[in-house]
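Novice: Following is a predicted model, sequence given first.
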Amino acid sequence: MEVVIGLLAALVLFFAAGYFIRKNIYREVDRLEARKIEIMNRSLADEMSRVKELKMTGQAEELFEKWRQEWDEIITAQLPEVEELLFDAEDHADKYRFKKSREVLVHIERMLDAADQNIEQIIEEIYELVTSEERNSSEIEDVKEKFKKAKKTLLAHSHTFGSAHAKLEAELYEVYEELKRFEAETDAGNYLAARDILIKQNEILIDLGEKIEAIPAMLSDCQTGIPNQLAEIRDGYKEMSEQGYVLDHIQIQSETERISDTLVIFQEKIRELDLEGISESLQEIHDSIETMYDLLEKEVHANHYVLTETAKTEGALHELVAAKLVSKEETDTVKKSYHLSEEDTSRLRSIDKQVAALQKRFYHIQDRMANEKIAYSLLKEELTELERQTAEVKAEHAEYREMLHALRKEERAAREQLTEARRLLNDSARLISKSNVPGLPAQYTDLLREAQRTIVHVSEKLDEIPLDMVAVNILLEDAVAASAKVHEQTEDMIEQVYYVEKIIQYGNRFRSRNDNLSKELNEAEKLFRHYEYESSLKKAATAIETVEPGSFEKIGMLVEEDLEELKNK
C-alpha cells in the first residue's frame, strides 16, 4: 500500500513539474511569436521610397535590388521557417521533450536576432546612400570654390612658387580629374563612390591651400631673406676680424655654411611639396642668425667697454693703492696713541694683500691685451669682475679708515665729556662759595671726593699711550654720573639751607608767644649747625606750619627768588 501511495505521489509531482515547464515554454513561444509578428510588420517602404527618388542606375540600382532581395528573404523564407520552428517547440513540449524544445527556442531567438540585425543594416545602408547624395550636393560647391581659389593663386603669383609651381599644378590637375570622376560617378548613381572621392579631394585641397599659402614665404626666406642675412654676417665678421677682433669662439664660418646647406635641402623639399618641419626649422635658423648678430654686437660693445674702462680701472687701483699707503701711515700714527686690537690690525694686512692681488690681475689683463689674441667679451668679463672686487676692497678700506677716524673722534668726545664733568664740579663749588653754606655734610663730602677721584682716573687713562678707549669709556661713565650727582645734591643742599634760614627768620616773630615753636626751632638750629640740613628743614617746616598753616608756601616763593639771584651772580 505504501509503495502505491509513493508511486502516486511521484506521478503527481512529475505531472505538476511538467505542467509548469510547459507553461514557461508556451510563454516563451508566445514572446517569440510576438517578436516575429513585429518583424513582419516592420516596413522598409518609406526607406525604399527615398532610394527611388535617386537615379536608379549603377550603384544605387544594385544596392536597391540587394536590399529588396534581403527583405524578401526575411519575409518569405526566414520568418516562415521561424513559424514552423515555433510549432516544433510546442510539439516537443507537449511530448515532454523539454530539452529539445529549449534548443529550438534558442535557435529561433538567434534567427530573429539575425533578421533584426539585417534589417538595421539595410536601414543604415539606405541612410548612408541617401545622405551621401545629399551631402555631395551641398559640399561639392565648397570643394569647387577651394579648387578655383587655388588655381587662381597659382596663376596670379606663379613666380612666387619657384620650382614648386609645376608640382602644385600637377596635383591641382589631379584634383580636377578626380572631380570630373566625381561627377561621372554621381551621374551613374554611384553615390557612395562619389562620396569617397569628394571627401578625399576636399582633404587634398585643404592641404594644397596650406602649402600654397606657406610656400612663397618659405622660398623667400630660403632664397633671399636668410642668404642676405648670412652675407651680411660674413661681411661683418670679415670686417671685424680685419680690425683686430678675435672671433674664433663664435664659429661664424661653420654655422653659416651649415645654414646654407640646410637651405638647399629645404628648397628641394619645397619643390617636392614636402613641407613637414620646414617652418619650425626656419624659425630655428632665424634664432641662430639672431644669436650670431648678438655675439658680434656683444664683441663691439665689449671692445668699447674694455678700451674705456681699462683706464678707469687702472686709475681706481692707483687711488686705492695711494689710499692704502695713507691708511698704513695713519695706522702707525694711531698705534702710538691708541690701543688697536689684533682684529683691527689684521684688517689692514688683509686689505694690503687684496690690493696686491688686484694689481697682479690687472697687469695680467693688460699683458693679455697686448700679447694674446683673446675676445673682447672675455676681457670684459675679467675686467668687470676685477672692477667688482676693486669696489669691494675699496668699501672695506673705507670702513677701516672710518674705524681709525672713529677712534680719534671717540677720544675727542671723551675729553669733552670729561671737561663737562669738571665744569659741573666747578659749578657746584662756585654755588657753595656764593651761598655761604656753613659747612658740608660728611655724605656730600664723600660723594665729592669720589667724583674728583673718578675724574682724575679718566684723565690719567686718557694720557696713557697707547690709549685704551674701552677702559676710558668705562671710567668716564662713572665720572660723568658722579659729577652729575654732586651737582644735583649741591643744588638740593643750598635750597635746604635757604629754606631753613628763611623759616627761622619768619618764626622768630612767634617765639615769644609760643614756647613749643621756640623749642622746635632751637632743635632745628642745632641740626643746622651740625650740617644736617635736610633734617633741620623738616623740623622747622613742621613747626612753622603748626603755628601758621600755608606759611611754608609763602617762604618758598622768597627762597626761589634768592636762588634765582644766586644763579645769576
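Specialist: Happy to help now that I have it. Keep in mind that this is a model prediction, so the values were computed, not measured. Numbers count the residues shown, from 1 in each chain.

Novice: contacts, neighbours, all on C-alpha from now
Specialist: Will do.

Novice: Would you mind measuring from Ile526 to Lys539?
Specialist: Careful, residue 526 is Lys; it's not Ile. 11 Å (Cα to Cα, to the nearest Å).

Novice: Please identify which of these two sits among more neighbours.
Specialist: Neighbour count, other Cα atoms under 10 Å: between Lys526 and Lys539, Lys539 has more, with 18 against 13.

Novice: Please name the nearest non-neighbouring residue to the more buried one.
Specialist: Ala524 (5.9 Å; Cα to Cα, 6 or more residues apart in numbering).

Novice: okay, pairing it with this:
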Amino acid sequence: MLNVIVGIIVIVVIIYIAIVLYQKTLLKQGKAMEAELNRLQKLDLPEQLTKVKKLVLTGDSLTRLETAERDYEQVRQSQFPQIAQDLTAAEQAGKGLNFLKTRDDIDNAHAELESAAKTLDQVQATLVNLQKMEQKHQQAVVELQTNYQKLRTTLLNDNSAYGPALDALEQQLSAIEAQFAEFTTLTQQGDHQKAEKLLVDLKDATTKLEQQMRAIPELYQLNHVQFVNQLMEIKSSYAKAKAEGFCFANDEFPATLQELHEAVQANLENIKHLDLDVVRDQDQVISEQINALYDQLEAEMKARLYVDKHAPVIAQFIQHAHRQNQALGAELEKLSHNYSLEHEEQATATGLGDQIDLINQKYQDDQQQITDQRAVYSQIANDLKQFQQDLTKIEEKQRALNASIADFSAEEQRAHQVLDDLTTELHAIRRRIDNLNLPGIPADYAEYFDVVANEVQHLKATMNKVKISMDDVQKQLTQIQHDRDTLQTKTNDLIDQAALAEQVIQYANRYAATNPAVASAIQTAQHQFDDDYQYEASLATIANALDQAEPGAFNRIEENYYKNKAQAN
C-alpha cells in the first residue's frame, strides 16, 4: 500500500513539474510577442501616411491610400489593444496552474499579432508604392516631354530622310503627344494608377516610333536611291552588251527590270504606310534579283574574255589532233600489209577521227554564232572547256595506240633472234645426248624433244608468213621457252641418271661374286640400261641393292659425282 502511495506522489510531482515548465515556455513566448508588438507600434507609418497624404492623389491611387489608412487605424485602435490584453491575461493566468487558460491567451495573441504584422506590411508597401509611383511619373513627364521634343525636331530638320513616311510618322508623334498630355493630367491630378497604365502604352508607342525613325532613312535610301541607280545601271549595261553582240540564255532582262522597278515603287508605298517588316522582306528579294542580273552580265563578259583568249588555242588543238590522227591512220594502213592488227587499232583510230570531226563541227557552229552576233558566250566558254577535256583524252588515246604499234618491227626482230637461239639450243641438246654414246633414248624423252622441235618449226612457219600476227608469235614464244626449260631439265636428269647408273654398276661389281642379291641386281640394272633405256629405273635398282650390301655407298658416289660435275662446269 505504501508503494502505491509513493507512486502516486511521484506521478503528481512529475505532472506538477511539467505544468510549471510548460507555463514558463508559454510565458516566454508571451514576452517575445510583447517585444514584437512594441516593434510594430514604433513603426514610422504615421509619418509615412502624413507624407503621402500631402501628395495630390485622386482615383484609384486615392482609394488605395484611404484603404491603407483605414487598415492602419484598425490595427492601431483595435488589434494592438486586443493583443496587449491577451498577453496581460496570459501573464496573469501563468502565475497559477491554469496552463490551459494561459495557452489559449497566447494562441489568441499570436494570431492577432500575425494578422496585424501582415496588414502593416501591406500598408507600408502601399505607401512606398504610391511615393515611388508619384516620383516615377513626375520624372517620366520631364523625360517624355524632352524626348518628344527631340523627335519633333528630328522630323522637322531631317524630313527628307523619311520620304513618304514623314506624314505617318508625324501622325504617330501627334497621337503620342496627345496620350502624353492625358498622362500629364492624370499625374498632376494624382491618379497614378491610371497614369501607370497609360505610361506603359506611351513607352511602347515611343519605342516603336524611335525604332521606325532609326530604320526608315536607310530603307528609304535603299529603295529611293540605291535600287533605282542599280536598275538604271543594269539597263544601260544590258543595252550596251546587246549592241556589242552579247546574247543571254533565256533572256528575261527587260521583263525582270520592269518587275523590279514596280517592286521598288510598291516598297516605297510600304514605307509610306510604315509596313517596315514587309519592306525588309521585299528588300531582300529585290537585292537578290538585282545581284542575279549583275552576276549574269558579269558572267557573259568574263566568258567573252575567255572565249577570245582560248578559241584560237582550241582551233590549233583540233588541227593538231586531226593531223595526229591522219598520221596514225597512215601508219596503221602501212602496218596492216605486214602484220595482223588484232586489237581493233584501225577502228579505234577511225572512231577518234569521228570524235575530232564532231568537236570541229561544234566549234565551227559556235564561231558562226559569234559572227552572226547570236552567241551566248557563257555557253561557248563551257563548250571550249569541254573541247579541251575531250581533245586531251583523244590525244592520250592516240599516244597509247601509237605506242602499241610502234614496236611491231622491233618485236619481230627480237622474235627472229629468240627463234634462232632456240634452234641453236635444240642442236646443242642433241649433241649432248649423242656424245654420251648411250645404247638408246627413252621414248618419253624422245617424244618430248620432238614436241619442242615441232613447236620451233611451227614458229618458223608463222614468222615466214606474208602477214604476221605478233600476238600469235608472242604466245608461241612463251610456250616454246617454257617447254625448252622443261626439256633442259629432262636432259640434265637423263645425263645424270645414266652416268650415275654406270658408276654404281661398276662399283657394285666388287660384290657380285660374294653377294647373290647384288649380282642379281647388276643383271637387272644392266638390262634396264642396255635394252630398255630406262636409266632412272636402272639407277634405282642398283642403288637399292648396293645400299643393302654397303650402307651409305650410293650417297658417297652420288655426292662425288655432283661435286666433280660442278668443278667441271
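Specialist: Yes, it's here. All values reported here derive from a predicted model rather than from experimental measurement.

Novice: On the three-state scheme, the spatially most central residue of structure 2 is what?
Specialist: For structure 2, the residue nearest the mean C-alpha position is Glu288 (26.5 Å; Cα atoms, centre = their mean). Recorded secondary structure, Glu288 of structure 2: helix (DSSP: H, G, I helix; E, B strand; the rest coil).

Novice: for Pro551 of structure 2, same thing?
Specialist: What three-state DSSP gives for Pro551 of structure 2 is coil.

Novice: What's the separation between the counterpart of it in structure 1 and Leu521 of structure 1?
Specialist: In structure 1, the residue matched to Pro551 of structure 2 (TM-score structural alignment) is Pro549. Counting by Cα to Cα, the gap from Pro549 of structure 1 to Leu521 of structure 1 is 16 Å.

Novice: Likewise for Pro441 of structure 1?
Specialist: For Pro441 of structure 1, the distance to Leu521 of structure 1 - Cα to Cα - is 20 Å.

Novice: related to what we said a few turns ago, between Lys526 and Lys539 of structure 1, which contacts overlap?
Specialist: Residues touching both Lys526 of structure 1 and Lys539 (Cα atoms under 8 Å, 6 or more residues apart in numbering): none.

Novice: what are the ranges of the helices in the stretch 101-250 of structure 2?
Specialist: Ranges of helices in the stretch 101-250 of structure 2, per DSSP state H, counting those that start in this stretch, are 166-189, 192-221, 227-243.

Novice: Then the stretch 451-569 of structure 1?
Specialist: Counting by DSSP H, counting those that start in this stretch, the stretch 451-569 of structure 1 has these helices, from start to end: 469-511, 515-529, 533-547, 551-567.

Novice: would you turn those into JSON lines with distance to Ile215 of structure 1?
Specialist: Shown next, in JSON lines, are the helices of the stretch 451-569 of structure 1 (distance: least, Cα to Cα, whole Å):
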{"stretch": "helix 469-511", "distance to Ile215 of structure 1": "85"}
{"stretch": "helix 515-529", "distance to Ile215 of structure 1": "121"}
{"stretch": "helix 533-547", "distance to Ile215 of structure 1": "113"}
{"stretch": "helix 551-567", "distance to Ile215 of structure 1": "106"}
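
Novice: Can you check which of those gets nearest to Ala316 of structure 1?
Specialist: Proximity to Ala316 of structure 1 (Cα to Cα) singles out helix 469-511 among the helices of the stretch 451-569 of structure 1, at 34.2 Å.

Novice: which secondary structure elements does the closest one contact?
Specialist: In terms of contacts (3 or more Cα pairs under 8 Å, 6 or more residues apart in numbering; DSSP states H and E), helix 469-511 of structure 1 is packed against helix 376-435, helix 442-462, helix 515-529, helix 533-547, helix 551-567.

Novice: can you list the ones you listed in a markdown table and add distance to Lys353 of structure 1?
Specialist: Formatted as a markdown table, those follow (distance: least, Cα to Cα, whole Å):
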| stretch | distance to Lys353 of structure 1 |
| --- | --- |
| helix 376-435 | 10 |
| helix 442-462 | 34 |
| helix 515-529 | 73 |
| helix 533-547 | 68 |
| helix 551-567 | 61 |
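
Novice: and those, which is most packed in?
Specialist: For those, the largest average neighbour count (mean count of other Cα atoms under 10 Å) is found in helix 533-547, namely a mean of 19.

Novice: so how much does it differ from structure 2 once superposed?
Specialist: Compared with structure 2 after the fit, helix 533-547 of structure 1 shows a mean deviation of 1.5 Å (mean Cα distance after the TM-score superposition for structure 1).

Novice: Beyond whichever strand or helix holds Asn38 of structure 2, next helix or strand please.
Specialist: For Asn38 of structure 2, the element it lies in under DSSP states H and E is helix 2-41. Following helix 2-41 of structure 2 in sequence order, the next helix or strand is helix 45-53 (DSSP H and E).

Novice: tell me what that next one is packed against?
Specialist: Counting contacts by 3+ Cα pairs under 8 Å, 6+ apart, helix 45-53 of structure 2 packs against helix 59-74, helix 99-157.

Novice: by how many degrees do that helix and helix 59-74 diverge?
Specialist: Angle between the axes of helix 45-53 of structure 2 and helix 59-74 is 160 degrees (criterion: axes from the mean of the first three to the mean of the last three Cα atoms, to 10 degrees).

Novice: what's the angle from helix 45-53 of structure 2 to helix 99-157?
Specialist: For helix 45-53 of structure 2 against helix 99-157, the angle by the same axes, to 10 degrees is 30 degrees.

Novice: Can you point out the buried residues in stretch 118-134 of structure 2?
Specialist: With burial defined by 16 or more other Cα atoms under 10 Å, the residues of stretch 118-134 of structure 2 counted as buried are 119-120, 123-124, 126-127, 130-131, 133-134.

Novice: Dump those residues to a markdown table, plus distance to Asp167 of structure 2.
Specialist: Shown next, in a markdown table, are these (distance: Cα to Cα, whole Å):
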| residue | distance to Asp167 of structure 2 |
| --- | --- |
| Thr119 | 54 |
| Leu120 | 53 |
| Val123 | 49 |
| Gln124 | 48 |
| Thr126 | 44 |
| Leu127 | 44 |
| Leu130 | 39 |
| Gln131 | 40 |
| Met133 | 35 |
| Glu134 | 35 |
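
Novice: List just the nearest of these to Lys208 of structure 2.
Specialist: Met133 (23.8 Å).

Novice: close enough to count as contact, the closest one and His192?
Specialist: Yes. Contact status for Met133 of structure 2 versus His192: in contact at 6.7 Å, counting by Cα atoms under 8 Å.

Novice: related to what we said a few turns ago, ok, now how distant is the residue nearest to Lys539 of structure 1 from Leu563 of structure 1?
Specialist: Ala524 of structure 1 sits at a distance of 21 Å from Leu563 of structure 1 (criterion: Cα to Cα).
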